[in-house]
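>>> Sequence and predicted structure below; questions after.
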Amino acid sequence: MPISTTERTLAPRTALSRRHLFLAGVVGLSSLAALGSVAPARADDEVWSEEFMTRPETREGFLVDDLDEWQEENAKFVIAVCTGHGLDESAAKIVLITAIVESWLRNYEPAVDLDSGGLFQQRPSMGWGTYDEVRHKKLAIDAFLGLGDHSAAPGLLQVAPDYADWEPGAAAQAVQISAHPERYSEQLPAAQILWDRFADEVAPYTD
């Protein structure tokens, strides 16, 4: 199911540049210098591109006070999509804690748990969409919320339509059915920081 079999532990701080740290596991540390010209695929007018929404990113760790640019953009995009659907802070925090636990806010490409992938480690074999759809950030967020026509799996608005009355971690678990349900609530302080930090910066995403 969405949970990774790899033990998730907080990575220690590092002196490496945060901008492309996520690529270290893919291209190797010796190649990081060649990536200096790569920038987040988001224009100044807050239009997220298709390349941004489908870009594979490697999970390397999560520190709420030390996000690299891709983690920051993904946090903003989660908030923008939620508000674009007319959903509130409570919904956004449920989505954020889930993405933090499942992928450390990265559009994770390799299947680390059977056929899972993307922000929420959704599995095509469990009805979340195709291989490409679960790795498309907008489609993955919509599927988690229960608003994606491509997904047959029940999302948040199906399993917890009164999510605002739920403990957020319990609502996340109702969607994810994780082997480690306790991990979602642990990330609530981080989700609150992300909401407070970025909610006023991004316009609702409605495309």
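All right, it came through fine.
>>> Every contact and neighbour count from this point should use C-alpha atoms.
OK.
>>> Could I get the contacting residues of residue 156?
By Cα atoms under 8 Å, 6 or more residues apart in numbering, the contact list for residue 156 reads 144-146, 163, 171-172, 174-175.
>>> Pick out whichever of these sits closest to residue 155.
Set against residue 155, the nearest of the contacts of residue 156 by Cα to Cα is residue 146 (3.7 Å).
>>> Hmm, residue 155 and that closest one touching each other?
Yes - here residue 146 reaches residue 155: they are 3.7 Å apart, a contact under Cα atoms under 8 Å.
>>> of these two, who's got more company?
residue 155 (24 against 20; other Cα atoms under 10 Å).
>>> From residue 185, how far out is that one?
18 Å (Cα to Cα, to the nearest Å).
>>> now residue 77
Residue 77 is 21 Å from residue 185, where distance means Cα to Cα.
>>> Likewise for residue 86?
Where residue 185 is concerned, residue 86 sits at a distance of 23 Å (Cα to Cα).
>>> Out of the two, name the residue with the larger neighbour count.
residue 185 (21 against 12).
>>> check contacts around the more buried one.
97, 168-170.
>>> rerun at 10 Å
94, 97-98, 101, 167-173, 191 (Cα atoms under 10 Å, 6 or more residues apart in numbering).
>>> which of those residues tops the neighbour count?
For the contacts of residue 185, the largest number of neighbours (other Cα under 10 Å) sits with residue 98, at 32 neighbours.
>>> Correct me if wrong: it contacts residue 187.
Yes - using Cα atoms under 10 Å as the test, residue 98 is close enough to residue 187 to be in contact (8.4 Å).
>>> Give the residues shared as contacts by the two.
With Cα under 10 Å, 6+ apart as the test, residue 98 and residue 187 both reach 168-169.
>>> quick one: buried residues of stretch 121-140?
By 16 or more other Cα atoms under 10 Å, the buried positions in stretch 121-140 come out as 121-124, 128-131, 133-140.
>>> Below is an additional structure, to be compared with the one above:
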Amino acid sequence: MFVSTALCCAIAVLAANSATVVAAAARAGLEVPAPVAVPVLRVLEIACPDRYADLTLAQLLPTGVHGRQQRFVPNAEQLHNARRIVDVVARRGMPPYAAVVALATALQESTLRNLTVAVDYDSLGLFQQRPSAGWGTPEQLIDPVYATEAFLAALEHKVPNYSSVPLWEAAQATQVSAFPVEYAKWQEQAAHLTLALLAE
């Protein structure tokens, strides 16, 4: 069962009695000098709304749908791999749309199958990432969690505004495919998968 982790916000408040803070630090095993007379800051954590709750399909397609769409019914293995991608996105605290981009990319590259035997030169894994292009070792790239982490890190680095550009452009800037617009045909399926997996 997928459980999204609620993000927390930090709020700083003045502690009227600095001895309270000193005592808390001591309990945490920190060495603290003698209490000071001036007020100090204490950090409290409060729960913030879960960005994965109450999502709509429209929110997962922020730039609209480009071109004709393609769909298929994923089998158990493909659903398992899709779930792992969404799990990594949530663990990294990224917007839900990052899962849509990642799923659409994996749908195009491998139809959500973990390619453990190299295809198209040395491409491997869910995203057909190539060891020779610096994505990682063959052993790393056939680990769906590692492959997803690598894809998302590259997405954030290369396309920091990925939520505001067409999905195929974000995927292409990350992957550098010979067929860049092909990612677009999986937008709707990726969005529906994301919505279903986050609702589990």
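Thanks, I have it. Note that the structure is predicted; figures quoted are calculated from it, not measured.
>>> Which stretches in the first structure count as helices?
24-27, 50-54, 69-84, 89-103, 131-134, 137-145, 156-159, 168-176, 182-186, 188-198 (DSSP state H).
>>> With respect to residue 63 of the first structure, which of those helices lies nearest?
helix 188-198 (8.6 Å).
>>> Next, the contact list for the aligned residue in the second structure for residue 169 of the first structure, please.
Correspondence of residue 169 of the first structure to the second structure, assessed by TM-score structural alignment: residue 168. Going by Cα under 10 Å, 6+ apart, residue 168 of the second structure touches 65-66, 101, 104-105, 162, 174, 179-187.
>>> Restricted to buried residues, select those in ChimeraX.
Paste this into ChimeraX to select the buried members of the contacts of residue 168 of the second structure, with burial taken from 16+ other Cα under 10 Å:
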select :65,66,101,104,105,162,174,181,182,183,184,185,186,187
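>>> Out of the contacts of residue 168 of the second structure, which is nearest to residue 42 of the second structure?
Within those, the smallest distance to residue 42 of the second structure is 35.8 Å, found for residue 162 (Cα to Cα).
>>> tell me the contacts of that closest one?
Going by Cα under 10 Å, 6+ apart, residue 162 of the second structure touches 97-98, 101, 155-156, 168-171, 173.
>>> Just give me the closest of those to residue 25 of the second structure.
Distances from residue 25 of the second structure to these, taken by Cα to Cα, are shortest for residue 156, at 35.9 Å.
>>> The closest one is in contact with residue 101, isn't it?
No - taking contacts as Cα under 10 Å, residue 156 of the second structure lies outside contact range of residue 101: 11.4 Å.
>>> Residues in contact with both of these two, list them for me.
Common neighbours of residue 156 of the second structure and residue 101 (Cα under 10 Å, 6+ apart) are 162, 170.
>>> roughly how far apart are residue 70 of the first structure and residue 176 of the first structure?
23 Å.
>>> swap in residue 140 of the first structure?
For residue 140 of the first structure relative to residue 176 of the first structure (Cα to Cα), the value is 13 Å.
>>> Give the residues shared as contacts by these two.
Overlap of the contact sets of residue 140 of the first structure and residue 176 (by Cα under 10 Å, 6+ apart) consists of 120-122.
>>> Could you find the closest non-adjacent residue to residue 189 of the second structure?
Among residues not flanking residue 189 of the second structure along the chain, residue 71 sits closest, at 6.0 Å (Cα to Cα, 6 or more residues apart in numbering).
>>> Ok, residue 86 of the second structure next?
residue 99 (5.5 Å).
>>> ok, now which ones touch the residue nearest the centre of the second structure?
Central residue of the second structure (Cα atoms, centre = their mean): residue 89, 2.1 Å from the mean position. The contact partners of residue 89 of the second structure, by Cα under 10 Å, 6+ apart, come to 4, 83, 95-100, 102, 148-149, 152.
>>> Can you add distance to residue 41 of the second structure and give those residues back as TSV?
Shown next, in TSV, are the contacts of residue 89 of the second structure (distance: Cα to Cα, whole Å):
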residue	distance to residue 41 of the second structure
4	31
83	41
95	31
96	34
97	36
98	35
99	37
100	40
102	40
148	39
149	35
152	35
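>>> Would you mind listing which of these are buried?
Looking at those with 16+ other Cα under 10 Å, the buried ones turn out to be 4, 83, 96-100, 102, 148-149, 152.
>>> Mind putting those residues into JSON lines with distance to residue 10 of the second structure?
Formatted as JSON lines, these follow (distance: Cα to Cα, whole Å):
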{"residue": "4", "distance to residue 10 of the second structure": "19"}
{"residue": "83", "distance to residue 10 of the second structure": "30"}
{"residue": "96", "distance to residue 10 of the second structure": "22"}
{"residue": "97", "distance to residue 10 of the second structure": "24"}
{"residue": "98", "distance to residue 10 of the second structure": "24"}
{"residue": "99", "distance to residue 10 of the second structure": "26"}
{"residue": "100", "distance to residue 10 of the second structure": "28"}
{"residue": "102", "distance to residue 10 of the second structure": "29"}
{"residue": "148", "distance to residue 10 of the second structure": "29"}
{"residue": "149", "distance to residue 10 of the second structure": "26"}
{"residue": "152", "distance to residue 10 of the second structure": "25"}
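>>> From residue 145 of the first structure, how far out is the aligned residue in the first structure for residue 135 of the second structure?
Using TM-score structural alignment, the partner of residue 135 of the second structure in the first structure is residue 128. Distance of residue 128 of the first structure to residue 145 of the first structure, given as Cα to Cα: 11 Å.
>>> same question, residue 113 of the first structure
22 Å.
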